[in-house]
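J.: starting from these lines, generate the structure:
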Amino acid sequence: MFPLLLLLVPAAHAIVQLPYKPALTQSPRLEGATTASTFVLDQPRCVFDNYSNTDIWLVVALDEAAFNNTSAPGTNETSFQHFPDPVRAYMTLNATLANYPCPKPLRDITVLRVGSETSCVGDNARPTCNGPLPGPGPYRVKFLALQGSKPVAETDWSAPITLRTAKPASSISTTDSRHSAGMIAITTILSILFAILLAGLVAMLVFWRRAKGSITFTPQPGHSALTGCPCAAGEGC
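T.: Prediction:
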């Protein structure tokens, strides 16, 4: 009987593996699921329903083997400020079941942006900072439920998540099959010449209108001021 109890004790403290795999959001209303320093996940709605008295954490790691479930959040072993070297995984975005209601309410925000905080990047008092990710990765994430400091349930690891990288200016081609560099230069020159021609035409029209308005007719003696014709003898002009 005693050996049987010894076998049951580890099983009672085993972490429950939940059939959920975190993934980048596919919401059509949200653009930029990945940036150079952030990525957006769907919230784990209806995943931790049986763990109402736990804290739910997001684990961000460089690979699956980088995280040890015995590590507690907020310690040097899981500090964002020391990621990715020497810390290879950290815990962030602490939440409870109330933050992930099931079913999800309409018009509710149901995503998490990882890497969105900048104010706590260098603050060692905030080891669970959700700070910008330091490189393109790839990263893997999972959700972990802790009861006190003891892990009780966790999801699967996500697929590798790679962030966007900026292209160097030297790699951007100035030519392609539709717009060569020469065509762009010719188009620019023609646009400038057209602008100069248009400005000259407008200036000429303004000068002509002013010149026309300043011309007045001064009648000569013996001419009508109205018609400009000589007056007939005996007629009043």
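
J.: make it CA atoms for all contacts and neighbour counts henceforth
T.: Will do.

J.: check the gap between S27 and K104 for me.
T.: As judged by Cα to Cα, to the nearest Å, S27 and K104 stand 14 Å apart.

J.: again but with P134, I slipped
T.: Using Cα to Cα, which is the criterion applied here, P134 is 32 Å from K104.

J.: repeat for F80
T.: 30 Å.

J.: comparing those two, which residue is more hemmed in?
T.: Set side by side, F80 and K104 show more neighbours around F80, with 32 against 13, by other Cα atoms under 10 Å.

J.: hang on, isn't that one packed against P127?
T.: Yes - if you go by Cα atoms under 8 Å, F80 and P127 touch, sitting 5.4 Å apart.

J.: helix, strand, or coil at the residue nearest the centre of the chain?
T.: Residue closest to the average C-alpha location in the chain (Cα atoms, centre = their mean): G32, at 4.8 Å. Three-state call for G32 (DSSP: H, G, I helix; E, B strand; the rest coil): coil.

J.: OK, contacts around it?
T.: Listed by Cα atoms under 8 Å, 6 or more residues apart in numbering, the contact partners of G32 are F39, V40.

J.: check P138 too.
T.: Counted by Cα under 8 Å, 6+ apart, P138 has contacts L62, P160, I161, T162, L163.

J.: any idea how far L4 is from the closest residue to the fourth one other than its chain neighbours?
T.: Think T162. Nearest-residue entry for T162: P138, 4.4 Å, with adjacent residues in sequence omitted and distances by Cα to Cα, 6 or more residues apart in numbering. Note on P138: its distance to L4, by Cα to Cα, is 44 Å.

J.: got it, and L133?
T.: Counting by Cα to Cα, the gap from L133 to L4 is 47 Å.

J.: more neighbours: which of the two?
T.: L133 (21 against 8).

J.: and for comparison, fold this next one:
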Amino acid sequence: MDNSRRLGPAMGLSAGQCQLLMSLLLLLTRVQPGTGVAAPEHIHYVPQLSKDTLAGRLTQSTFTLEQPLGQFNSHNISDVDTIWLVVALSNATQSFTAPQTNQDIPAPASFSQRGYYLTMGASRALYQGSQASSQLRVLRVGNDTHCQLTKPGCNHPLPGPGPYRVKFLVMNEKGPVAETDWSNDTRLQQAQELPAVRGPQSPGTVVIIAILSVLLALLLTALLAVLIYTCFNSCRSTSLSGPEKTESVRRYTTHLTFSTPAEGSS
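T.: From the prediction side, this is the model:
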């Protein structure tokens, strides 16, 4: 005898009414408290960092995840549903609220206010297969430096060291369908400052610095002397020319005057 037949006589309800009551109870167990919206199906899967020794597995703005292969085979998930990756700060996971429509999907531009955003939307056809495949299949979070921060799904580089946590969220046009567990904390690499040299310098170092300083001074003096000598010789060998003055020379012709003897009259 099922539960509806047991509850029927006890509550004075008919079999049909009990069946309806049980259906309502099952529906209420999937409704999120205070929202009136059915809660998404829970998938028991924890996103993992890539186990392969990849270059750039963890950087100052990206990290690499294993693809969740074979995790979205539930009958509630269809091939047209979008599987999003939720990226959140560790202290913002408790306040995360799944968007109810595609228009409500948070973009990276709101990350500083919300503490989370959705990125890398894909269909479950991308995640079919098994981890035993020889093909390397990973997801690199924060790998797109050219996408717009205001565009939903933008995989922009992460703004700080974290720590971050991620999970996968399946959505259709009606809202969230299924979701996985949150990952463990992931901290990105941080730039390290070079240690400063402290303490007095050794006597040998001081002697070497002094010798190099003297040699440098001698070299500069020699170069200056060569420069002065070259300029001096160049100035002496250059002839200075001025404007030519044209003079006119007058020539005088000397006319000799001869006196003619007077002719005598006879």
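
J.: tell me the counterpart of the residue nearest to T162 of structure 1 in structure 2.
T.: Counting by TM-score structural alignment, P138 of structure 1 corresponds to P163 in structure 2.

J.: roughly how far apart are the aligned partner of I83 of structure 2 in structure 1 and L8 of structure 1?
T.: Using TM-score structural alignment, the equivalent of I83 of structure 2 in structure 1 is I56. I56 of structure 1 is 26 Å from L8 of structure 1, where distance means Cα to Cα.

J.: more crowded one of those two?
T.: Shown here are I56 of structure 1 and L8; by other Cα under 10 Å, I56 has more neighbours (27 against 10).

J.: what's the mean distance for the helix or strand where the more buried one lies versus structure 2?
T.: Assessed by DSSP states H and E, I56 of structure 1 sits inside strand 55-61. For strand 55-61 of structure 1, the mean deviation from structure 2 after alignment is 0.6 Å (mean Cα distance after the TM-score superposition for structure 1).

J.: following element in sequence after that strand, please.
T.: strand 89-95.

J.: what's the matching range in structure 2 for that next one?
T.: Going by TM-score structural alignment: strand 89-95 of structure 1 matches residues 116-122.

J.: which residue ranges of structure 2 form strands?
T.: In structure 2, the strands defined using DSSP state E lie at 41-42, 63-66, 82-89, 116-122, 138-141, 164-172, 175-179.

J.: if we can go back for a sec, contacts made by the strand holding I56 of structure 1 with the rest, please.
T.: Contacts for strand 55-61 of structure 1 (Cα under 8 Å, 6+ apart): 67, 88-97, 139-148.

J.: kindly recompute the last result at 7 Å.
T.: 67, 88-96, 139-147 (Cα atoms under 7 Å, 6 or more residues apart in numbering).

J.: ok, of those residues, which come out buried?
T.: 67, 88-94, 96, 139-146 (16 or more other Cα atoms under 10 Å).

J.: which one in structure 2 is aligned with the residue nearest to the centre of structure 1?
T.: Match for G32 of structure 1 (TM-score structural alignment): G56.

J.: how near is its match to W182 of structure 2?
T.: Counting by Cα to Cα, the gap from G56 of structure 2 to W182 of structure 2 is 23 Å.

J.: for A191 of structure 2, same thing?
T.: For A191 of structure 2 relative to W182 of structure 2 (Cα to Cα), the value is 27 Å.

J.: ok, those two, which is more surrounded?
T.: W182 (20 against 8).

J.: tell me who's in contact with the alignment partner in structure 1 of the more buried one.
T.: Aligned by TM-score structural alignment, W182 of structure 2 pairs with W157 of structure 1. Taking Cα under 7 Å, 6+ apart, we find W157 of structure 1 in contact with K21, P22, R140, V141, K142.

J.: one more pass at 6 Å, please.
T.: Listed by Cα atoms under 6 Å, 6 or more residues apart in numbering, the contact set of W157 of structure 1 reads V141, K142.

J.: same thing with the one 4 residues further on?
T.: Contact analysis of I161 of structure 1 by Cα under 6 Å, 6+ apart lists P138, Y139.

J.: do that again at 7 Å, thanks
T.: Counted by Cα under 7 Å, 6+ apart, I161 of structure 1 has contacts G137, P138, Y139, R140.

J.: now L188 of structure 2
T.: Counted by Cα under 7 Å, 6+ apart, L188 of structure 2 has contacts L58, T59, Q60, S61, P161, G162.

J.: from those residues, pick the one nearest G16 of structure 2.
T.: Lowest distance from G16 of structure 2 to the contacts of L188 of structure 2 (Cα to Cα) belongs to G162, with 54.8 Å.
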